[in-house]
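# Predicted coordinates and the sequence they were generated for:
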Amino acid sequence: MSQHDLPSPRVAVVEDEDELRGLIVEELSERGYDVVGLASAEALYRHMSVQALDIVVLDIGLPGESGLGVASHLRQLASVGIILLTGRGGKKLMAQSFAVGADLFLTKPVDYDVLAVAVANLHRRLAPAMNGASSDDPRAVVWSLSDAGWTLHGPDARTLALSEAERTILARLLEQPGIPVSRTALIDVLTDQPWDFDPHRLDVLVHRLRGKVNSRFSQPLPLRAVRGIGYVFAP
């Protein structure tokens, strides 16, 4: 697949310095990328709960949760490209960045041409993983629901009967695979009285569902927790 065959990457620039964030967003937007600027880790998590991203450009020195911490959590999603920016160089910080899952490590002041090329190359390299395995690939694992959502299909052509709560959770997550769904949204579909619902019950339901799937299928259910948001179905 050539670069010209790929859709424009969806990029988030997470930088707390307003002027620098605006400059990076402007430079990448002028090169045809779909870019959003965000000032904190919390803003990024909220954005990802409603919009998928291909690449995240992260400042390491964010207020609150650092860029290193954010990168570690994003890596749980597997298909997101991560570029870390820092005003402090050094081999130790670079090693830490790669250890938590960063794909690239760039130092400030930002060379916009270098960053733009890095985004394009990273997007092209990650495109096969983002698009999933080919349907002709016998190793591909397709998870789906049938029987109005009461039956889960997974690896090895096996099936699993679901409880009403399990069916409800999976149906909501499978509406947008790869996009985190907030805990509030999941609780809202589980009950018509969310104010009386103990949030810990959601974690218990997910834990039991994973256990049932692990005992039935040859591969674990790709249902992952996303800290500060909720859960994501990320095959």
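Received the coordinates, thanks. Residues are numbered from 1 along each chain as shown.
# make it CA atoms for all contacts and neighbour counts henceforth
Noted.
# where does stretch 101-121 sit relative to the chain's centre, distance-wise?
Centroid displacement of stretch 101-121 relative to its chain, using Cα atoms, centre = their mean, to the nearest Å, is 20 Å.
# Show me which positions of it end up buried.
101-106, 115-116, 118-120 (16 or more other Cα atoms under 10 Å).
# now the strands for the protein?
Secondary structure of the chain by DSSP state E: the strands cover 10-14, 34-38, 55-59, 81-86, 104-107, 144-146, 151-153, 159-161, 181-182, 223-226, 230-233.
# Now render those strands as TSV, adding distance to Y45.
Shown next, in TSV, are the strands of the chain (distance: least, Cα to Cα, whole Å):
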stretch	distance to Y45
strand 10-14	11
strand 34-38	10
strand 55-59	11
strand 81-86	14
strand 104-107	21
strand 144-146	26
strand 151-153	28
strand 159-161	32
strand 181-182	10
strand 223-226	9
strand 230-233	10
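# between the buried residues of stretch 101-121, which is closest to G67?
Using Cα to Cα, A102 comes nearest to G67 of these, at 9.9 Å.
# Point me to the residue sitting closest to the centre of this structure.
Taking Cα atoms, centre = their mean, the centroid of the chain lies closest to L77, which sits 4.0 Å from it.
# gap between it and L190?
Distance of L77 to L190, computed by Cα to Cα, to the nearest Å: 24 Å.
# Next up, the contacts around the residue nearest to G61 when sequence neighbours are not counted.
Nearest residue to G61 in three dimensions, chain neighbours excluded: G67, at 6.2 Å (Cα to Cα, 6 or more residues apart in numbering). Neighbouring residues of G67 by Cα atoms under 8 Å, 6 or more residues apart in numbering: 41, 58-61, 84.
# Out of these, which comes closest to E15?
D59 (5.3 Å).
# Next, the contact list for the closest one, please.
14-16, 67, 84-86.
# can you rerun that using 10 Å?
13-17, 21, 39-41, 66-68, 70, 83-87, 106-108 (Cα atoms under 10 Å, 6 or more residues apart in numbering).
# Counting by contacts, list what the lengthiest helix in the chain packs against.
Criterion DSSP state H: the longest helix present in the chain is helix 112-131. Here helix 112-131 touches strand 10-14, helix 18-30, strand 55-59, strand 81-86, strand 104-107, going by 3 or more Cα pairs under 10 Å, 6 or more residues apart in numbering; DSSP states H and E.
# before we go on, here's another structure to hold up against the first:
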Amino acid sequence: MSNRSRVLIVDDDTSVCAMLEEYLSEHRYEVRCVGGGNAMREEIERELPDAILLDIHLPGEDGISLARFLRERYDVAIIMVTGSGDVIDRVVGLEVGADDYVTKPFDPRELLARLKSVLRRMQARTHAETEGPSTAPAAPEAGARIRVGRCWLEVQAHRLVSEGGDEVPMTAMEYDLLVAFTANPNRVLSRDQLLMHARNREWQPFDRSIDIRIGRLRRKIEADPEKPQTIRTVRNGGYMFVPDGMRVSSE
């Protein structure tokens, strides 16, 4: 059996597929190319790749929906391929669980660097899970309701609730970030610490996911997201959770 990493390219542009297949093969990757969601599912059922390069603009089911499908079912690295002006698509792609993105037109060398980085992070996470306990902070007491800005975090239920009692939609990574913050009140957490706590992976210089997710969390929990008081930015340090008196209750 080959020890080469397996990469599945999902893109309906045959010229892009041909170029990437040739380039990545030269760098000792096993590469398969498909043009849409149905073919992607068939390939995954045949053999799960290590990484998927997923174009957002596909005929039929788009890349965002496919990324959500993949993240809910498989532990596979996902790199979104977007147009240069598709900022919202990039943000949404990261929100549904993509590990990174690259914009068209791209330099194959940049894509290769991103692919290597994402695969290293996946391998580091797998190693940590098999070798011993995680370095993530201990979660708050299971039944706790912790005040986070204008909301309450219900730890056991994995829910974020507004002051009026309405559930605030929250992704799994946003939950992990809030647990990391509430376990470390008034302590500066760097981006790499937050990534390790939330996804057990190492931060890379071009990794934008933490900043994007912090911005999304602030819009949910801060009274004024433009002047955050609960999750504060620490210049050249990272982020710090400042509790409102660290009010905690149990149910």
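Yep, that arrived. Computed from a prediction, not measured in an experiment: that's the story for all the values here.
# Out of the strands of structure 1, which is closest to L202 of structure 1?
strand 230-233 (9.7 Å).
# Packing partners of that closest one?
On a contact count with 3+ Cα pairs under 10 Å, 6+ apart, strand 230-233 of structure 1 meets helix 164-174, strand 181-182, helix 183-190, helix 199-216, strand 223-226.
# from the ones you listed, which stretch is densest packed?
Most buried of those, by mean neighbour count (mean count of other Cα atoms under 10 Å): strand 181-182, with a mean of 23.
# Residue range in structure 2 corresponding to it, please.
On structure 2, no counterpart of strand 181-182 of structure 1 exists by TM-score structural alignment.
# ok, the contacts of D59 of structure 1 in structure 2, which still hold?
Shared with structure 2 under both residues aligned by TM-score structural alignment, their matches' Cα atoms under 10 Å, the contacts from the contacts of D59 of structure 1 are 13-17, 39-40, 66-68, 70, 83-87, 106-108.
# ok, back up a step: switch the helices and strands packed on helix 112-131 of structure 1 over to CSV; also include distance to L186 of structure 1.
As requested, these are exported to CSV (distance: least, Cα to Cα, whole Å):
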stretch, distance to L186 of structure 1
strand 10-14, 25
helix 18-30, 32
strand 55-59, 25
strand 81-86, 26
strand 104-107, 34
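# which residues in structure 1 does stretch 220-234 of structure 2 align to?
Per TM-score structural alignment, stretch 220-234 of structure 2 has no counterpart in structure 1.
# Would you map the helices across the stretch 101-250 of structure 2?
In the stretch 101-250 of structure 2, helices defined by DSSP state H, counting those that start in this stretch lie at 108-131, 172-183, 191-199, 209-221, listed in chain order.
# how about those helices, which one is nearest L153 of structure 2?
Among the helices of the stretch 101-250 of structure 2, helix 172-183 comes nearest to L153 of structure 2, with 7.9 Å by Cα to Cα.
# Pull out the buried positions in that closest one.
By neighbour count on 16+ other Cα under 10 Å, the buried set for helix 172-183 of structure 2 is 173-183.
# Could you do stretch 49-68 of structure 2 as well?
The neighbour-count check on stretch 49-68 of structure 2 (16+ other Cα under 10 Å) flags 49-58, 63-64, 66-68 as buried.
# quick one: which of the residues you listed is nearest G93 of structure 2?
Nearest to G93 of structure 2 among those, with distances taken as Cα to Cα, is I64, at 5.8 Å.
# Structure 1: which residue goes with V87 of structure 2?
So, by TM-score structural alignment, V87 of structure 2 is matched to K91.
# which residues touch the corresponding residue of structure 2 for V80 of structure 1?
Superposed on structure 2 with TM-score structural alignment, V80 of structure 1 falls opposite V76. Contacts here follow Cα under 10 Å, 6+ apart; on that basis V76 of structure 2 touches 48-52, 70, 98-99, 118-119, 122.
# Using TSV, lay out those residues together with distance to V92 of structure 2.
Compiled in TSV, the contacts of V76 of structure 2 are given as follows (distance: Cα to Cα, whole Å):
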residue	distance to V92 of structure 2
L48	24
P49	23
D50	22
A51	19
I52	17
L70	14
A98	9
D99	12
V118	18
L119	21
M122	21
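# Kindly present the helices of the stretch 101-250 of structure 2 as a markdown table, with separate columns for distance to W152 of structure 2.
Shown next, in a markdown table, are those (distance: least, Cα to Cα, whole Å):
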| stretch | distance to W152 of structure 2 |
| --- | --- |
| helix 108-131 | 30 |
| helix 172-183 | 11 |
| helix 191-199 | 19 |
| helix 209-221 | 9 |
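# which stretch among the ones you listed comes nearest M240 of structure 2?
Proximity to M240 of structure 2, assessed across the helices of the stretch 101-250 of structure 2 by Cα to Cα, is greatest for helix 172-183 (7.2 Å).
# Where in structure 1 does the closest one fall?
Across structure 1, nothing matches helix 172-183 of structure 2 (TM-score structural alignment).
# Against which helices or strands is that helix packed?
If contacts are counted by 3+ Cα pairs under 10 Å, 6+ apart, helix 172-183 of structure 2 sits against helix 87-95, strand 144-148, strand 151-154, strand 159-162, strand 188-189, helix 191-199, helix 209-221, strand 238-241.
# would you list these in JSON lines and tack on mean neighbour count?
Listed next are these as JSON lines, based on neighbours: other Cα atoms under 10 Å:
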{"stretch": "helix 87-95", "mean neighbour count": "18"}
{"stretch": "strand 144-148", "mean neighbour count": "23"}
{"stretch": "strand 151-154", "mean neighbour count": "22"}
{"stretch": "strand 159-162", "mean neighbour count": "21"}
{"stretch": "strand 188-189", "mean neighbour count": "19"}
{"stretch": "helix 191-199", "mean neighbour count": "20"}
{"stretch": "helix 209-221", "mean neighbour count": "18"}
{"stretch": "strand 238-241", "mean neighbour count": "21"}
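# These: which one's closest to S5 of structure 2?
helix 191-199 (20.9 Å).
# okay, the angle between the closest one and helix 172-183?
Angle of helix 191-199 of structure 2 versus helix 172-183, following axes from the mean of the first three to the mean of the last three Cα atoms, to 10 degrees, is 120 degrees.
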